[in-house]
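Asks: I'd like to go over a predicted model; first the sequence, then the structure.
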Amino acid sequence: MAVDRERVGALVRELLVAIGEDPDRPGLRQTPQRVADAFAEFYAGVGEDATAPLAHTIAVSSGPAPHTMPSGAVMLRDIRFRSMCEHHLLPFAGRAHIAYLPGAQVVGLGALPKVVGILAARPQVQERLGEQIADAIDQALDCRGVLVVLDAVHECVTMRGGTQTVASTVTIAARGALAEPAARAELVGLLGRESG
């Protein structure tokens, strides 16, 4: 479902009036349209199928390395994401780290950031976002376990209330064999290591 830009623009204009501003002054004349355009981008994931990027899998037994069955996890670290907190409609942004224990199928690594992007592009809370990413991967791939760690800074914490400017929130979602803390300890340990 596409964002109704015309309606968003009209509502932003009304919001400007409601806070005591003049939406016709030069600095604000284009604001309703700009906000509508931004919302179309911020909420592009509403109604989208987050498992669609995972539809094309590669059979491990006949893929590019047919004699190399993964014995451990496949991990992609530092996937940048941004989302909008559904409580205050303020942004939160950070990094997602995803690991999964492959079964007979693997997925191209570029598919994982697409899943994150679709699910982040809707009104969210970080805890649910991590769970939804884990669910999408768990449901779409024949994997033995999934781990999703999100580390994000929330502007509802940094800009209002207690204004904790450097505080970040870390959440963990896990499925299958990685649901037990001991089973995922090695992977969580890898997150703190410098890449490259």
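Replies: Everything's here; your move. Being a predicted model, the structure only gives us computed values, none of them experimental. Residues are numbered from 1 along each chain as shown.
Asks: drop to CA atoms for contacts and neighbour counts, all remaining ones
Replies: Noted.
Asks: now for the strand or helix carrying residue 135, which elements pack on it?
Replies: Assigned by DSSP states H and E, residue 135 belongs to helix 126-140. Contacts defined by 3 or more C-alpha pairs under 8 Å, 6 or more residues apart in numbering; DSSP states H and E place helix 126-140 against helix 111-120, strand 143-154, strand 169-176.
Asks: what angle sits between that helix and strand 143-154?
Replies: Interaxial angle, helix 126-140 versus strand 143-154 (axes from the mean of the first three to the mean of the last three C-alpha atoms, to 10 degrees): 160 degrees.
Asks: Just confirm residue 154 contacts residue 89, I think it does.
Replies: No: assessed by C-alpha atoms under 8 Å, residue 154 is found out of contact with residue 89, at 10.6 Å.
Asks: if we can go back for a sec, switch the helices and strands packed on helix 126-140 over to CSV; also include mean neighbour count.
Replies: What follows is the helices and strands packed on helix 126-140, written out as CSV (neighbours: other C-alpha atoms under 10 Å):
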stretch, mean neighbour count
helix 111-120, 22
strand 143-154, 23
strand 169-176, 18
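Asks: which one of those lies closest to residue 6?
Replies: helix 111-120 (23.0 Å; C-alpha to C-alpha).
Asks: what does that closest one contact?
Replies: With C-alpha atoms under 8 Å, 6 or more residues apart in numbering as the test, helix 111-120 has contacts from 44-46, 48-51, 53-54, 76, 79, 81-84, 96, 98, 129, 132-133, 136.
Asks: again, only using 7 Å
Replies: With contacts defined as C-alpha atoms under 7 Å, 6 or more residues apart in numbering, helix 111-120 is touched by 45, 48, 50-51, 53-54, 79, 81-83, 129, 133.
Asks: how about the strands in this structure?
Replies: Taking DSSP state E as the criterion, the chain contains strands spanning 57-59, 74-85, 91-102, 105-107, 123-124, 143-154, 169-176.
Asks: Residue 190 is nearest to which of these?
Replies: Between residue 190 and the strands of the chain, the shortest gap by C-alpha to C-alpha is with strand 74-85, which sits at 9.2 Å.
Asks: try this one side by side with the last:
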Amino acid sequence: MDAIIKHPALRAFDPETKRPTREEAEEAVRTLIAYMGDDPEREGLVDTPKRVVNAYAELYGGYKQDANAILERVFDDVGGYKDIVLVQDIPFFSHCEHHMVPFVGKVHVAYYPSGGVVGLSKIGRVVDVFARRLQTQEHLTESIAEAIDKVLAPRGLAVMIEAEHMCMAMRGIRKSGVSTTTTRFTGLFEDPAEQVRFITLVRGVQR
């Protein structure tokens, strides 16, 4: 089993053989600083390459995490519960793969258990695994749904992401406060009535 679900473009990428050294990464930051028109050797910037590489290790730490392992433990003793489990308003930040600037928002996940249920905090951790990578919001939505569907095999799954993209707010048309919504529905949630129920639960609590 492919333990760590990857972006399709990464299937053939081997980070162990193609990843640059830390020194090369820091030098790349110095090059970018100089390209922008500043002096990478001035006092305020001399340690910036080191800080940027440290920050990137945290911001993109999802590449080294295993979403499947997070979801492996399931609690079977749920007293016969078969209705919706909804975890909503999970905050996240990610980075657009087109401009490498942030997009931030909330994730809502609901599923109908097929057997046991997973610890509620695990859903939030799965969101973080995929959010801390370069991607589009659409792919983030699919990645979260794919991981949960693959491991838990629920009778139905709903994933909704609402986010604001800084590549739209900080550059380009520079329109702030614009929200983008993406969804993914499987199983029982392919029924429009179930989708309405899910959205009503999410919107109702948000009010």
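Replies: That came in fine, so what should we check first? For clarity, every value in this text was computed on a predicted model and none was experimentally measured.
Asks: So after superposing, what's the score?
Replies: Once superposed, the chains reach a TM-score of 0.91 (TM-score structural alignment, normalised by the length of structure 1), with 190 aligned residues with a C-alpha RMSD of 1.8 Å.
Asks: corresponding residues in structure 2 for the helix holding residue 135 of structure 1?
Replies: Here helix 126-140 of structure 1 aligns to structure 2 at residues 137-151, judged by TM-score structural alignment.
Asks: one step back: go through the helices and strands packed on helix 126-140 of structure 1 and name the closest to residue 16 of structure 1.
Replies: Between these, strand 143-154 lies closest to residue 16 of structure 1; by C-alpha to C-alpha that is 24.1 Å.
Asks: how much does that closest one stray from structure 2?
Replies: Following the fit onto structure 2, the mean deviation recorded for strand 143-154 of structure 1 is 0.6 Å by mean C-alpha distance after the TM-score superposition for structure 1.
Asks: Can you name the residues in contact with that strand?
Replies: 91-103, 130, 134, 138, 167-178.
Asks: Repeat that for stretch 39-54 of structure 2.
Replies: 25-26, 29-30, 33-34.
Asks: how about a cut-off of 8 Å?
Replies: 22, 25-27, 29-30, 33-34.
Asks: what's the matching range in structure 1 for it?
Replies: Using TM-score structural alignment, stretch 39-54 of structure 2 corresponds to residues 22-37 of structure 1.
Asks: How about stretch 193-203 of structure 2?
Replies: Using TM-score structural alignment, stretch 193-203 of structure 2 pairs with 182-192 in structure 1.
Asks: Report the buried residues of the matching stretch.
Replies: 184, 187-188, 191 (16 or more other C-alpha atoms under 10 Å).
Asks: so residue 77 of structure 2 touches residue 113, yeah?
Replies: No: the criterion here is C-alpha under 8 Å, and residue 77 of structure 2 misses it with residue 113 at 11.9 Å.
Asks: Can you pick out the residue with more neighbours from these two?
Replies: residue 113 (22 against 10; other C-alpha atoms under 10 Å).
Asks: What is the equivalent residue in structure 1 for that one?
Replies: In structure 1, residue 113 of structure 2 lands on residue 102 (TM-score structural alignment).
Asks: which one is its match nearest to, not counting chain neighbours?
Replies: residue 143 (4.5 Å; C-alpha to C-alpha, 6 or more residues apart in numbering).
Asks: and the contacts of stretch 39-54 of structure 2, which of them are in helices?
Replies: Using DSSP state H, 22, 25-27, 29-30, 33-34 are the members of these that sit in helices.
Asks: Rebuild those residues as JSON lines, extending it with neighbour count and distance to residue 170 of structure 2.
Replies: Shown next, in JSON lines, are those (neighbours: other C-alpha atoms under 10 Å; distance: C-alpha to C-alpha, whole Å):
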{"residue": "22", "neighbour count": "13", "distance to residue 170 of structure 2": "29"}
{"residue": "25", "neighbour count": "16", "distance to residue 170 of structure 2": "25"}
{"residue": "26", "neighbour count": "19", "distance to residue 170 of structure 2": "25"}
{"residue": "27", "neighbour count": "15", "distance to residue 170 of structure 2": "26"}
{"residue": "29", "neighbour count": "18", "distance to residue 170 of structure 2": "21"}
{"residue": "30", "neighbour count": "21", "distance to residue 170 of structure 2": "23"}
{"residue": "33", "neighbour count": "17", "distance to residue 170 of structure 2": "19"}
{"residue": "34", "neighbour count": "13", "distance to residue 170 of structure 2": "22"}
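Asks: Put together JSON lines for those, with distance to residue 172 of structure 2 on each row.
Replies: Converted to JSON lines, those look like this (distance: C-alpha to C-alpha, whole Å):
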{"residue": "22", "distance to residue 172 of structure 2": "32"}
{"residue": "25", "distance to residue 172 of structure 2": "28"}
{"residue": "26", "distance to residue 172 of structure 2": "28"}
{"residue": "27", "distance to residue 172 of structure 2": "28"}
{"residue": "29", "distance to residue 172 of structure 2": "24"}
{"residue": "30", "distance to residue 172 of structure 2": "25"}
{"residue": "33", "distance to residue 172 of structure 2": "21"}
{"residue": "34", "distance to residue 172 of structure 2": "23"}
